[in-house]
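S.K.: what follows is a predicted protein model with its sequence.
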Amino acid sequence: MGIGQRVAAWLAPERAVARAEEAKSWAPAGGTLFLAGGGAGEESWRERSYEALARGGFMRNPVVHRCVAMIAEAASSAPLLIYRGAEEVAGHPILALLRRPNPTEDGAGFLQTLCGHLLLSGNAFVQAVRPDGRDEALHLLRPDRVRVIAAADGWPEGYEYRAGRRVLRLPAEEPGGGRGPVLHVRLFHPLDDGTGLSPLVAAQGALDLHNAAARWNTALLENSARPSGALVFKPAEGGNLSPEQFDRLKAELEAGYSGAARAGRPMLLEGGLDWKAMALSPRDMDFMEAKNGAARDIALAFGVPPMLLGIPGDATYSNFQEANRAFHRQTVMPLMRRLAAALGGWLAERGGEPELRLAFDEDRLDGLAAERDALWTRVGAADFLGEDEKREAVGYGPRQAA
């Protein structure tokens, strides 16, 4: 039984009807709102694993929670910039929209949620609301509530967003042509042309092991902090315990030796009684190493150096600063470039300015401050470069004439 089935069994997956604010009308975005009952598509909705991964991973596993939070917070920390060619455009409406995507979210919170959806499900969906001819609000659609509608040629022709029994259908393209009101960002999936693959899917085995280790440790503490076993009666002349003796012995064990508060209490055994362990001890199981190994596998799937999570046994990087730099270079920056290109290209085309390019200010990433300082020092000491050449070398345009 996979993690999705186990979590579904734990939670008895009866999905409640969405709250009123989640089922708000999306008519301004150009969709059609109607009520929908059960149908042939219900099986595909039950097969989605986003809810299972979110509950069993992000909501219950500290390693997954910290990995997703670290990546999302770092990816939303650098300010966004708009360029027309090589020239920066200040005060563009797209920047204002991304700083305040909708009345209930700021730009950093919007990007963090977008990254969370992408990392946990492999997919992220953004809806643009355009009441008067230009995009005025951006809303994130929960991935497990969205179904991609494929046309006969296999390409998406629309999207369905389901909240309880209410369904909104949105086109993939505007009626007159051009980008539609939904942006779909997805991670690579080798076996699916329409949806992405979450990093957590690749780490499901490690997630199961880490969660099972935590549950085992909790159960161990609740059961006197010792492995399960049996009291064996070995009388010198044969025979068994009487019913009264058995009940008294059972009551004494439950009253005097069960519970975390009585962990480690020595057991006093009468003549003929012997304790026989019936489970492997933590040392025999190599408990902590198995748990730490599972944590390292989870961190590896997300691209977070285990050293940054405080997981022992990782000697890949010589110090914390080097690990933090590798995290930003190899995980955060590729994700930020991907999101900037997707969001910028989509909003620019919808605004009729396809030549615009959205980027982020790398100089404002705290994790790369040491690299930038070293670069500026080297470039500043290069006497053979002119002032404009030095500015270009560190990512700035030529100085404007006064």
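M.R.: Everything's here; your move.

S.K.: switch to C-alpha atoms for all contacts and neighbour counts from now on
M.R.: OK.

S.K.: just the endpoints, please. Distance across stretch 322-336?
M.R.: Stretch 322-336 has an end-to-end distance of 20 Å (criterion: CA to CA, to the nearest Å).

S.K.: and that stretch, what's buried?
M.R.: For stretch 322-336, the neighbour count (16 or more other CA atoms under 10 Å) marks Ala323, Asn324, Arg325, Ala326, Phe327, His328, Thr331, Val332, Met333, Leu335, Met336 as buried.

S.K.: which pair in those spans the largest distance?
M.R.: Ala323 and Met336 (18.5 Å; CA to CA).

S.K.: quick one, helices of the stretch 151-300 of the chain?
M.R.: Secondary structure of the stretch 151-300 of the chain (DSSP state H, counting those that start in this stretch): helices at 199-202, 204-222, 243-257, 282-285, 287-302.

S.K.: which among the ones you listed is found nearest to Asp366?
M.R.: helix 287-302 (20.1 Å).

S.K.: what's the following helix or strand after the closest one?
M.R.: As assigned by DSSP states H and E, the chain's next helix or strand after helix 287-302 is helix 320-327.

S.K.: how about residues contacting that next one?
M.R.: Helix 320-327 has contacts (CA atoms under 8 Å, 6 or more residues apart in numbering) with Gly303, Val304, Pro305, Met307, Leu308, Tyr317, Gly367, Leu368.

S.K.: just the buried members of those residues?
M.R.: Gly303, Val304, Pro305, Met307, Leu308, Gly367, Leu368.

S.K.: okay, one more to line up with it:
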Amino acid sequence: MSVAGYTLSPRAAAAEARRNGTVNAASSTAVITGGDPVDMVEWFGGGQRAAGMVVTPETAMRSTAVWRCVTLISGALMTQELGVYRSTPKGDFIRVHGHPMDRFLNREPNAEMTGAVFVENSAVQMLLRGNGYGLIRQARNGTMTAVDFYFPWQVLPFRSLNRDIWYRFTNEDGSTEDHHASYVLHFKGPGLSPDGIRALSPISHHAQSIGISLATRDYEAGQFERGLMTNDYFQFKEAVSGDQRRDFKEYLRNKARGVANAHNPLLLEHGAEWKRVAVTAKDAQLLELLQYSVVDVCRIFGVPPNMAGEVANTSNFGTGVEQQSIGFDRWTVMPHKVRIAGEWTRKLFPVVGARTPEFFVWWDDDFLLSGDSKAIAAYLRAGLGGNQLPGWLSQNEARRKVNLPPKNGPGGDDVYSPSDSATAAAPPVDPALDAALADDKDTANAS
């Protein structure tokens, strides 16, 4: 069977036949042929067992280190606005404000979330499961109407007989629908699974490290829950029966359960003695294990440990907050930005034949990388042409970066360039912009 010229695999053909009314349950006749067994287990809702813990993307988020790394990266992505840019024949990149696709990138990709929330949730799934998905909806006339968000466990990618990639989406009501890859936004993390379609799952490939982090926290919480340390023991001088042992254990559970009852006195009979092995948390290296588990998780996501709350060691990116932010954005966030923007570009502005489209999607991030308020003021002054040097920003562009309205009248969109005359005039000064820059400088000096 083929649809719109695409030859379908038996599974996709069964789904198409079901929509035509010839098959009642396509899912019962579809043979799932996944590549990676771990990915297939996750798709059916299972997980790996490591260090005595069941490790899934959901349970992994119970680890404070995993939570911080994932929310830190996804939060950094959602705060940097996506936009449509146009490339000129000269190689210039110009932001196209008001492009029709801005609605789906920044405002409202669907009726349930904003553009920033869509980016954040897609990044969370990409960081946990390695893959994030969005389905492009179109009207009958081909106009794009929405981009629906789907969890990875709701999506099953597969190949047709002619090697085209298709995606099976499972909706909340249990119905399924198959769509060609040209209508699917597939945000992939690093690497490829054996099927060549999906990316690798960080949680699956590092289940041992995350399991250790979860097990360490559970062990620590269990110490407070039990009230008694696990290295406590009781010695009886007289023989006790099995029933007496059971009664005594139940007595201990009720008497010393929880932190509030940890110091309650015990009533011991039959010459019993309460003894404790002198092993402290330091001797058991529990604190070192907790610290190591945090660093190991940070290593998985490429986050500096100090940005995840582990401040025992100095940062590799320098001591200043500005240098830490620049290094984090450059080495950790930038690869994800390239993947997300590239997928948006590939699906919104596809390549037709050998012709490269003039539009592409990228992040408006240059202003965020410029540093603190003092560095921002210096950046804008240099961009406007300070010290009689050629500028690269117009006054309206600079005003837009500090949330000021554009300047009315001529010269607002001109970029300053010094003349060859020895009496070159200084660049025009905008009083409102100069006041904003002065406020930034005063704030930086006060801090």
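M.R.: Perfect, thanks for sending it. Computed from a predicted structure; not experimentally measured.

S.K.: any idea what the TM-score comes out to?
M.R.: Comparing the two superposed chains by TM-score structural alignment, normalised by the length of structure 1, the resulting TM-score equals 0.75, with 356 aligned residues with a CA RMSD of 3.8 Å.

S.K.: JSON lines please, covering the buried ones among the contacts of helix 320-327 of structure 1 and showing distance to His65 of structure 1.
M.R.: Below are those laid out as JSON lines (distance: CA to CA, whole Å):
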{"residue": "Gly303", "distance to His65 of structure 1": "14"}
{"residue": "Val304", "distance to His65 of structure 1": "12"}
{"residue": "Pro305", "distance to His65 of structure 1": "15"}
{"residue": "Met307", "distance to His65 of structure 1": "16"}
{"residue": "Leu308", "distance to His65 of structure 1": "13"}
{"residue": "Gly367", "distance to His65 of structure 1": "20"}
{"residue": "Leu368", "distance to His65 of structure 1": "23"}
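
S.K.: would you map the strands across the stretch 51-200 of structure 1?
M.R.: Using DSSP state E, counting those that start in this stretch, the strands of the stretch 51-200 of structure 1 run over 80-84, 87-89, 123-129, 137-141, 146-150, 156-163, 166-171, 182-186.

S.K.: tell me what the second one is packed against?
M.R.: To tie it back to what came earlier, the one meant is strand 87-89 of structure 1. Counting contacts by 3 or more CA pairs under 8 Å, 6 or more residues apart in numbering; DSSP states H and E, strand 87-89 of structure 1 is packed against strand 80-84.

S.K.: quick one: the strand it packs on aligns where in structure 2?
M.R.: Residues 82-86 of structure 2 are where strand 80-84 of structure 1 lands when matched by TM-score structural alignment.

S.K.: the matching stretch vs structure 1, average offset?
M.R.: Here the mean offset of stretch 82-86 of structure 2 against structure 1 after fitting is 2.0 Å, by mean CA distance after the TM-score superposition for structure 1.

S.K.: what about Asn171 of structure 2, neighbour count?
M.R.: Neighbour count of Asn171 of structure 2, defined by other CA atoms under 10 Å: 12.

S.K.: leaving out chain neighbours, which residue sits closest to it?
M.R.: Gln154 (7.1 Å; CA to CA, 6 or more residues apart in numbering).

S.K.: could you find the counterpart of that neighbour in structure 1?
M.R.: Using TM-score structural alignment, Gln154 of structure 2 sits opposite Arg145 in structure 1.

S.K.: surely Thr331 of structure 1 touches Val304?
M.R.: Yes: at 7.4 Å, Thr331 of structure 1 counts as touching Val304 under the criterion of CA atoms under 8 Å.

S.K.: coming back round to it: just put the strands of the stretch 51-200 of structure 1 in a markdown table and tack on distance to Glu252 of structure 1.
M.R.: Shown next, in a markdown table, are the strands of the stretch 51-200 of structure 1 (distance: least, CA to CA, whole Å):
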| stretch | distance to Glu252 of structure 1 |
| --- | --- |
| strand 80-84 | 67 |
| strand 87-89 | 78 |
| strand 123-129 | 56 |
| strand 137-141 | 57 |
| strand 146-150 | 57 |
| strand 156-163 | 54 |
| strand 166-171 | 58 |
| strand 182-186 | 59 |
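
S.K.: could the buried residues of stretch 322-336 of structure 1 be laid out in TSV, adding distance to Pro79 of structure 1?
M.R.: Below are the buried residues of stretch 322-336 of structure 1 laid out as TSV (distance: CA to CA, whole Å):
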residue	distance to Pro79 of structure 1
Ala323	23
Asn324	20
Arg325	19
Ala326	21
Phe327	19
His328	15
Thr331	18
Val332	14
Met333	13
Leu335	14
Met336	11
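
S.K.: structure 1: which residue goes with Pro100 of structure 2?
M.R.: Match for Pro100 of structure 2 (TM-score structural alignment): Pro93.

S.K.: could you list every residue that touches the closest residue to Met78 of structure 2 other than its chain neighbours?
M.R.: Counting by CA to CA, 6+ apart, the nearest residue to Met78 of structure 2 once its immediate chain neighbours are dropped is Ala116, at 4.8 Å. Ala116 of structure 2 sits next to Met78, Thr79, Glu81, Asn106, Arg107 when contact means CA under 8 Å, 6+ apart.

S.K.: run a quick neighbour tally on the first one.
M.R.: Yep, that's Met78 of structure 2 we're talking about. Neighbours of Met78 of structure 2 (other CA under 10 Å): 19.

S.K.: go ahead and confirm it touches Val119.
M.R.: Yes: applying CA under 8 Å, one finds Met78 of structure 2 in contact with Val119, separated by 5.7 Å.

S.K.: which neighbours do the two have in common?
M.R.: Common neighbours of Met78 of structure 2 and Val119 (CA under 8 Å, 6+ apart) do not exist.

S.K.: closest one of the buried residues of stretch 322-336 of structure 1 to Arg391 of structure 1?
M.R.: Set against Arg391 of structure 1, the nearest of the buried residues of stretch 322-336 of structure 1 by CA to CA is Met333 (21.7 Å).

S.K.: the closest one looks like it's in a helix, true?
M.R.: Yes: under DSSP: H, G, I helix; E, B strand; the rest coil, Met333 of structure 1 sits within a helix.

S.K.: shouldn't it be in contact with Ala74?
M.R.: No: using CA under 8 Å, Met333 of structure 1 makes no contact with Ala74, being 9.1 Å away.

S.K.: if I look at Gln127 of structure 1, how far off is Arg48 of structure 1?
M.R.: According to CA to CA, Gln127 of structure 1 and Arg48 of structure 1 sit 21 Å apart.
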